[in-house]
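Asker: Mind looking at a prediction? Sequence and model below.
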Amino acid sequence: MANFQLTYKPFGDKAILIEWPNRIDENILKDILQFKQVIENDASKYIVEVNHAYNSILIIYKNFINDFTIKISNLSRLYKIKKTDLVLSSKLWKIPVCYDLSFGIDSEEILKSKNIDLRLLIRLHTNPVYTIYFIGFLPGFLYLGGLAEELHFPRKNNPRLHIKKGSVAIGENQTGIYPNESPGGWNIIGNSPIHLFNSSEDVPCLIKGGDKIKFYPVSLEEHLQITELVKTNTYQMESEVLSG
């Protein structure tokens, strides 16, 4: 586990915020996920939950923290312990996307601004293997890193009140999928028929931080076929286990 210069801050009466350097970086993500696992292994019975974002971990404890200095000192000690045998498991998930303009309601604006055609947009969007940094904003909303610079595009000044479930979108240097209908200010370029979050399942969201995503294009007909399979719970999202 690499050693970064971390800061530790009280966050209310029952929580501590740990922050890494303020940048999107896969080395930082790996360090965060490793330290998160160390914390959970060491003090799970004292903790309500441990959440992470691009460059931070928030630890929420069950009881009030009487002495933050002691807690922070213990966390700092844990971080400095090298865990050379700690392996993080991850998966590569392959997600179908239909880029038809009937779904990609903002694609024409992007195409015109970038002076590219739809085929190139699709190729640029499906070529990368994206890293999932964390899940937030909505349950199942994946924050992905790795969008091609040619597709970076500003968020909308006036967000929409209703974004369709499964909408695949671009916001600044990020791309993602809206797991449910919601407001949103990202630019819609397609739609995926899969469910990213299902509250009725034992594990509502199969995908987790540290996993990878690979988009692949499907036609309108294929999108409809997958939608029907999803409705009957007979669609199996393709994935493969990656080495730690």
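Answerer: All right, it came through fine.

Asker: C-alpha only now, for contacts and for neighbours.
Answerer: Fine.

Asker: Skip ahead from the longest helix along the chain and say which helix or strand is next.
Answerer: Longest helix of the chain, by residue count under DSSP state H: helix 26-43. Following helix 26-43 in sequence order, the next helix or strand is strand 47-52 (DSSP states H and E).

Asker: Tell me what angle the helix or strand following that following strand forms with helix 26-43.
Answerer: If you walk from strand 47-52 toward the C-terminus, the next helix or strand you reach (DSSP H and E) is strand 56-61. When axes from the mean of the first three to the mean of the last three C-alpha atoms, to 10 degrees is applied, the directions of strand 56-61 and helix 26-43 differ by 10 degrees.

Asker: Residues contacting strand 56-61, please?
Answerer: In this structure, residues lying in contact with strand 56-61 by C-alpha atoms under 8 Å, 6 or more residues apart in numbering are 14-20, 32, 36, 46-52.

Asker: who wins for neighbours among the residues you listed?
Answerer: Tallying neighbours with other C-alpha atoms under 10 Å puts Ile32 at the head of the contacts of strand 56-61, with 25 neighbours.

Asker: Could I get the contacting residues of that one?
Answerer: Listed by C-alpha under 8 Å, 6+ apart, the contact set of Ile32 reads His52, Asn55, Ser56, Ile57.

Asker: Now do the top strand by length along the chain: which elements does it pack against?
Answerer: Determined from DSSP state E, the single longest strand within the chain is strand 90-97. The elements that strand 90-97 packs onto, with contact taken as 3 or more C-alpha pairs under 8 Å, 6 or more residues apart in numbering; DSSP states H and E, are strand 212-217, strand 238-242.

Asker: Now do the same contact list for Pro204.
Answerer: In this structure, Pro204 makes contact with Phe197, Asn198, judged by C-alpha under 8 Å, 6+ apart.

Asker: Spell out the secondary structure type for it.
Answerer: When the structure is split into helix, strand and coil by DSSP: H, G, I helix; E, B strand; the rest coil, Pro204 lands in coil.

Asker: swap in Ile122?
Answerer: Assigned state for Ile122: helix (three-state reduction, three-state DSSP).

Asker: do the same with His195
Answerer: The local conformation at His195, judged by three-state DSSP, is coil.

Asker: Give me the spatial nearest neighbour of it, chain neighbours excluded.
Answerer: Across the structure, with C-alpha to C-alpha, 6 or more residues apart in numbering as the measure, the residue nearest His195 apart from its sequence neighbours is Pro179 (6.8 Å).

Asker: this is the other structure I want to compare:
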Amino acid sequence: MLSFHPIGDQAVRIRLGDRIEPSVHDRVRQWCRALERQSIPGVIEWVPSYTAVTVLYRPGEVTYRQLVQSLERLAEQLDEEPLPQPRMISLPVCYGGEYGPDLESLAEWCGKTPEEVIRIHSSVEYVVYMMGFAPGFPYLGGLPKEIAAPRLATPRSSVPAGSVGIAGEQTGVYPIATPGGWRIIGRTPIPLYDPIRNPPVLLKAGDRLRFRPVDRTEYLSITEALEKGEDVWNTGEWLMDKT
């Protein structure tokens, strides 16, 4: 289901499907890869989502019709665009306690013990479908329905950076301190967003992600190493593929 739609006077939405499913996600990745390689005049950037890609452009350099024509030509070559193997990333997470204040209430909601929630949440390979809400915030698909739970009735005014949360059938990680209503079950010491890092955002659409439970001692050890500027990426187990 390929179609093009204007979003204001500076963006085009490439619609690729109606449902969140692997085949549509692969198509989104193909479009992003092709846009990166083709360098269409007037295009500023593109933003992938669950079922679409939004292309931002400069109307002074290219008209909407001209851009759509370029995108239509690109669509004819899309099947020839190879998809790179997704990166597999494993983030350490300290569940419960001060780092996961909603773990016990979420477990009660789901009819599980906190230990069962941790086991289920950390046993899945998630897909990073899209980024949004805040710089570096990943929307992850694949959360088991047995630990799905609604958002908090009253959002928190501030959720610490690194907090791992659940909202409905999604899970995600807060990259910066921000208000939020997701149920917080743990926290990772690995920064998902760092404005002085290149690139500043750790994750990207198409990545695969697993959560690795760690205790408070290991959490603090990783935090201390990061504060000292140590290269935790080469010594830790959390980034399994840096390509």
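Answerer: Yep, it's here. All values reported here derive from a predicted model rather than from experimental measurement.

Asker: in the second structure, what residues pair with the longest helix of the first structure?
Answerer: With TM-score structural alignment applied, helix 26-43 of the first structure matches the range 22-39 in the second structure.

Asker: Count the residues that sit near Asp215 of the second structure.
Answerer: Close neighbours of Asp215 of the second structure, defined as other C-alpha under 10 Å, add up to 12.

Asker: what do we get in the first structure for it?
Answerer: With the correspondence set by TM-score structural alignment, Asp215 of the second structure lines up against Ser219 in the first structure.

Asker: contacting residues around that match?
Answerer: Residues in contact with Ser219 of the first structure, defined by C-alpha under 8 Å, 6+ apart, are Cys98, Tyr99, Asp100.

Asker: circling back to that earlier point, and the contacts of Ile32 of the first structure as CSV, adding distance to Gln174 of the first structure?
Answerer: CSV is the format used below for the contacts of Ile32 of the first structure (distance: C-alpha to C-alpha, whole Å):
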residue, distance to Gln174 of the first structure
His52, 18
Asn55, 16
Ser56, 18
Ile57, 21
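
Asker: returning to that earlier point: beyond the longest strand of the first structure, next helix or strand please.
Answerer: The helix or strand immediately downstream of strand 90-97 of the first structure is helix 107-114, counting by DSSP H and E.

Asker: which one in the first structure is aligned with Phe133 of the second structure?
Answerer: Per TM-score structural alignment, the equivalent position to Phe133 of the second structure in the first structure is Phe137.

Asker: number of nearby residues for its match?
Answerer: There are 9 residues near Phe137 of the first structure, going by other C-alpha under 10 Å.

Asker: ok, now which ones touch the most centrally placed residue in the second structure?
Answerer: Closest residue to the average C-alpha location of the second structure: Pro138 at 2.0 Å, with C-alpha atoms, centre = their mean. The neighbours of Pro138 of the second structure, taking C-alpha under 8 Å, 6+ apart as the test, are Val128, Tyr129, Met130, Met131, Gly132, Gly172, Val173, Leu203, Lys204, Ala205.

Asker: any idea how far the residue of the second structure most remote from its centre lies from Gln66 of the second structure?
Answerer: Summary for the second structure: using C-alpha atoms, centre = their mean, the residue whose C-alpha lies farthest from the chain's mean C-alpha position is Gly60, with a distance of 32.3 Å. Separation of Gly60 of the second structure from Gln66 of the second structure (C-alpha to C-alpha, to the nearest Å) stands at 12 Å.

Asker: One more: Ile14 of the second structure?
Answerer: Per C-alpha to C-alpha, Ile14 of the second structure is found 15 Å from Gln66 of the second structure.

Asker: hang on, the earlier thing: between which two of the contacts of strand 56-61 of the first structure is the distance greatest?
Answerer: Trp20 and Tyr46 (23.3 Å; C-alpha to C-alpha).

Asker: Thr175 of the first structure - how many residues pack around it?
Answerer: 25.

Asker: Now check the second structure for the residue matching it.
Answerer: Correspondence of Thr175 of the first structure to the second structure, assessed by TM-score structural alignment: Thr171.

Asker: Show residues contacting the strand or helix carrying that match.
Answerer: The secondary structure element spanning Thr171 of the second structure is strand 170-173 (assigned by DSSP H and E). Residues outside strand 170-173 of the second structure that contact it (C-alpha under 8 Å, 6+ apart) are 137-143, 148, 162-166.

Asker: Show me which of the residues you listed is closest to Glu230 of the second structure.
Answerer: Of the contacts of strand 170-173 of the second structure, the one sitting nearest to Glu230 of the second structure (C-alpha to C-alpha) turns out to be Gly162, at 18.6 Å.

Asker: Touching, that closest one and Pro175? I think so.
Answerer: Yes: applying C-alpha atoms under 8 Å, one finds Gly162 of the second structure in contact with Pro175, separated by 5.5 Å.

Asker: what secondary structure does the alignment partner in the second structure of Lys83 of the first structure sit in?
Answerer: Using TM-score structural alignment as the criterion, Lys83 of the first structure maps onto Asp79 of the second structure. Three-state secondary structure (criterion: three-state DSSP) places Asp79 of the second structure in helix.

Asker: Could you check how far Asp79 of the second structure is from Leu220 of the second structure?
Answerer: With the distance defined as C-alpha to C-alpha, Asp79 of the second structure ends up 47 Å from Leu220 of the second structure.

Asker: In the second structure, what residue corresponds to Lys62 of the first structure?
Answerer: Using TM-score structural alignment as the criterion, the counterpart of Lys62 of the first structure in the second structure is Arg58.

Asker: check contacts around the aligned partner of Asp102 of the second structure in the first structure.
Answerer: Residue pairing (TM-score structural alignment): Asp102 of the second structure is matched to Asp106 of the first structure. Residues touching Asp106 of the first structure, when contacts are defined by C-alpha under 8 Å, 6+ apart, comprise Asn187, Ile188, Ile189.

Asker: ok, now which ones touch Gly180 of the second structure?
Answerer: Applying C-alpha under 8 Å, 6+ apart to Gly180 of the second structure gives the contacts Pro155, Arg156, Ser157, Ser158, Val159.

Asker: Pretty sure the first one sits against Ile184.
Answerer: So the one you mean is Pro155 of the second structure. No: in this structure, Pro155 of the second structure sits apart from Ile184 without contact. The criterion is C-alpha under 8 Å, and the distance is 11.1 Å.

Asker: between these two, who's got more neighbours?
Answerer: Comparing Pro155 of the second structure with Ile184 by other C-alpha under 10 Å, the one with more neighbours is Ile184, at 28 against 13.

Asker: I'm done for today, thanks for sticking with me.
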